[in-house]
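[1] give me the fold of what follows.
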Amino acid sequence: MRLVAVNRRRLGLAALAVALCVLAGCGQAPDGVLPGYVEGEFVYVASKLGGRLDVLPAVKGSRIAAGEPLFILEHDYEQKALDMAEADLAQAENTLRDKEKGLRAEEIDQLVASLNRARVIKSLAEIEHSRRENLYASGSVSKEELDKARTEHESSQAWVRELEAKLATGKLPQRIDQIMAARAAVDAARAGVAQARWNLEQKIQAAPVSGLVFDILHYVGEWVAASSPVAVLLPPENVKVRFFVPEALVASVSPGQRILVARDGIPEPVEAVVDYISTQAEYAPPVIFSQGFREKLVFLVEARFAPEAARTMHPGQPVDVRLAGVSQGTPQP
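    Sure, this is the predicted structure:
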């Protein structure tokens, strides 16, 4: 799990970029051309837990793919906590299995052996009781000897029944309330493992998106506070152009419309697709005042580039936007 904050970071680049354009002599914009600037929506990657920054494979200005290592905080404590939680889970699962299967095999074997011995004694007692009855009928033994044989016979029968009951009970699992308690202990142990693993994952952060490593805010050896961003990423799909359309032209602009974006030093313009048109009119910002724009109502418009074209754009970069003669569709690089 990671903390990712998306910030529409302007850094004053909007005003600065167009101001430089004006100072450079933009003045009156050519017909059909609107001044604008490139903007990025940045992804700030942070950990919910604080710690010392131990590993920083990400390099400022390089590109990174989603899932690649971004930074690692010290995590010895979290690793040991996960190991302990997994050991507790294994113990709880073993206890549950033991309660669900009743007595161990060795204990069952012991009961079976005792039962077999009791059955032999019962057979001998039954034979002796029958013999004593015959002897008593012939007057060869006393009443006391017959009663003793009868008692031993009945006692051996009771012993066999007792051992048979113990064997049947031993093959059953323990009481349902004990099993339910053991299952609850397993669920709690699993939750403990999940929590410990989440804590560890917070210390080992991977890139949540693919894009440019725009900035590094902490370096190896520094203490990073909880929720403090370490790296700033700029995915290509988060790069857009912003420009202001005069009130007289806004009706001719619609979402999905293609526009052409030209940059200094690049002869061929690139395409972008309009995806946002402000519903509120505003006066042209002073920084883009010119003879053609002065004191006119304008509307903010945003358009996005194809990923290939977005990789060549730089936030704050001044551009010229042309609306005329462009159809609708998906942007092409």
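[2] hey, let's count contacts and neighbours off CA atoms from now on
    Will do.
[3] flag every buried residue along the lengthiest helix in the chain.
    Counting by DSSP state H, the longest helix found in the chain is helix 105-137. Neighbour counts over helix 105-137 (16 or more other C-alpha atoms under 10 Å) mark 108, 111-112, 114-115, 118-119, 121-122, 125-126, 128-130, 132-133, 136 as buried.
[4] and if you look at stretch 57-77?
    58, 63-64, 69-75.
[5] is it true that residue 275 lies in a strand?
    Yes: the assignment for residue 275 is a strand, going by DSSP: H, G, I helix; E, B strand; the rest coil.
[6] quick check: it vs residue 317, distance?
    Remark: distance between residue 275 and residue 317 (C-alpha to C-alpha, to the nearest Å) = 20 Å.
[7] ok, the two, which is more surrounded?
    residue 317 (20 against 15; other C-alpha atoms under 10 Å).
[8] also this sequence, please, to line up against the first:
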Amino acid sequence: MPVRRALIATFTACCAIAALAALAGCEQRSGSHLTFQGYVEGEFVYLSSSQSGTLTQLSVQRGQTIAENAPVFTLESVDETAALQQAQHQLTAAQAQLADLLTGKRPPEVNVTKAQLVQAVAQANHAAEQLKRDEAQFRMGGISQQQLDDSRMNAQTTAAQMREMQNQVDVANLPGRGQQIDAQAAQVKAARAEVAQAQWKLDQKRVAAPRAGLVYDTLYRVGEWVQAGNPVVQMLPPQNVKVRFFVPEAIVGSLAMGRGVSIHCDGCAADVPATITYVSSEAEYTPPVIYSNESRSKLVFMIEAHPAVADAPKLHPGQPVEVRLP
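    Below you'll find the model as predicted:
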């Protein structure tokens, strides 16, 4: 019995090794071509939003081919829309305050100050004339020294008031102080940044296709809550379809990026041409055995080839293919 179990175990291991070798892509000859087993692989693009929200619109269906920049899905955006409007209003207010500082007082305010100046000038002129008369009366002995001093004081006071009003008119025509203007200009820049940030968050609620391609799967339904960063749609652009196959160590040296190959698959009307885009620099063992000079024929290298964009839809991820080297 122990001998029988050992024979069965040995037989099972041999079958497993043979199966792995077949799947890995053993070299075959088809006429004048070398043929290797491989499979189709897709590098999927997962479309998501940086913001969370309820899925309100799903504009695509699984299996649909869409164009670049086509709308894909939309999340609810009530908060983001309100935040954008608030930021826009704050920007408008900040810009108005800056404009007010740059232009000084409004014309009606300046006119009021000018009217006060006219009144002050009239009072100063009247006081100056009264002072002249009082000085003449004092010389003739008509008024006392006290009355003359009062008249002189009134003339000086009204003249000072006139100069003050003139300065107020000059100040009213000036813009705000430099530091105030700089501070308000900084407020305007900050408000613009808030508007840009609010607009970006709102735009993140509407996701479009970065490239034309196949909608491979949809991962949410309308009405479901989508967490930020979770993919909603799985896309496969034709540029991301490739074929992987493995070649022995003796063959890899003759392969280089840019070399053409031919892909054959069951059900394909004709072979699909492709171009080698990657040659692995690291060897793999298939099946995994201990390295020795006797097992060098087991050493393989992974090769990747991309078909043309127009031919990519003929191939499907996971599909087994045969790759022929001319």
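[9] okay, the buried residues of stretch 57-77 of the first structure in CSV with distance to residue 294 of the first structure and secondary structure next?
    Listed next are the buried residues of stretch 57-77 of the first structure as CSV, based on distance: C-alpha to C-alpha, whole Å; DSSP: H, G, I helix; E, B strand; the rest coil:
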residue, distance to residue 294 of the first structure, secondary structure
58, 46, coil
63, 41, strand
64, 43, strand
69, 50, strand
70, 47, strand
71, 49, strand
72, 52, strand
73, 53, strand
74, 56, coil
75, 58, coil
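[10] for those residues, work out which two are farthest apart.
    Maximum pairwise distance among those (C-alpha to C-alpha): 26.1 Å, between 63 and 75.
[11] so what corresponds to residue 58 of the first structure in the second structure?
    By TM-score structural alignment, residue 58 of the first structure lines up with residue 60 in the second structure.
[12] just the element for the spatially most central residue of the second structure, please.
    By C-alpha atoms, centre = their mean, the second structure has its centre lying nearest to residue 200, at 7.5 Å. Per DSSP states H and E, residue 200 of the second structure falls inside helix 178-203.
[13] can you show me the helices along the first structure?
    13-23, 76-100, 105-137, 143-170, 176-203, 307-310.
[14] with distance to residue 296 of the first structure added, can I get the ones you listed in TSV?
    Below are the helices of the first structure laid out as TSV (distance: least, C-alpha to C-alpha, whole Å):
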stretch	distance to residue 296 of the first structure
helix 13-23	17
helix 76-100	60
helix 105-137	92
helix 143-170	92
helix 176-203	51
helix 307-310	30
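[15] right, and these - which one's nearest residue 244 of the first structure?
    Smallest distance to residue 244 of the first structure across these (C-alpha to C-alpha): 11.4 Å, for helix 13-23.
[16] quick one: that closest one to chain centroid distance?
    In terms of C-alpha atoms, centre = their mean, to the nearest Å, the centre of helix 13-23 of the first structure is found 42 Å from the chain centre.
[17] how about it: buried residues?
    Buried residues in helix 13-23 of the first structure, counted by 16+ other C-alpha under 10 Å: 13-19, 21-22.
[18] nearest spatial neighbour of residue 173 of the first structure, chain-adjacent residues omitted?
    residue 102 (4.1 Å; C-alpha to C-alpha, 6 or more residues apart in numbering).
[19] ok, now which ones touch the equivalent of that neighbour over in the second structure?
    Under the alignment (TM-score structural alignment), residue 102 of the first structure pairs with residue 104 in the second structure. By C-alpha atoms under 8 Å, 6 or more residues apart in numbering, residue 104 of the second structure lies in contact with 172-176.
[20] go again using 10 Å as the cut-off
    110, 171-177 (C-alpha atoms under 10 Å, 6 or more residues apart in numbering).
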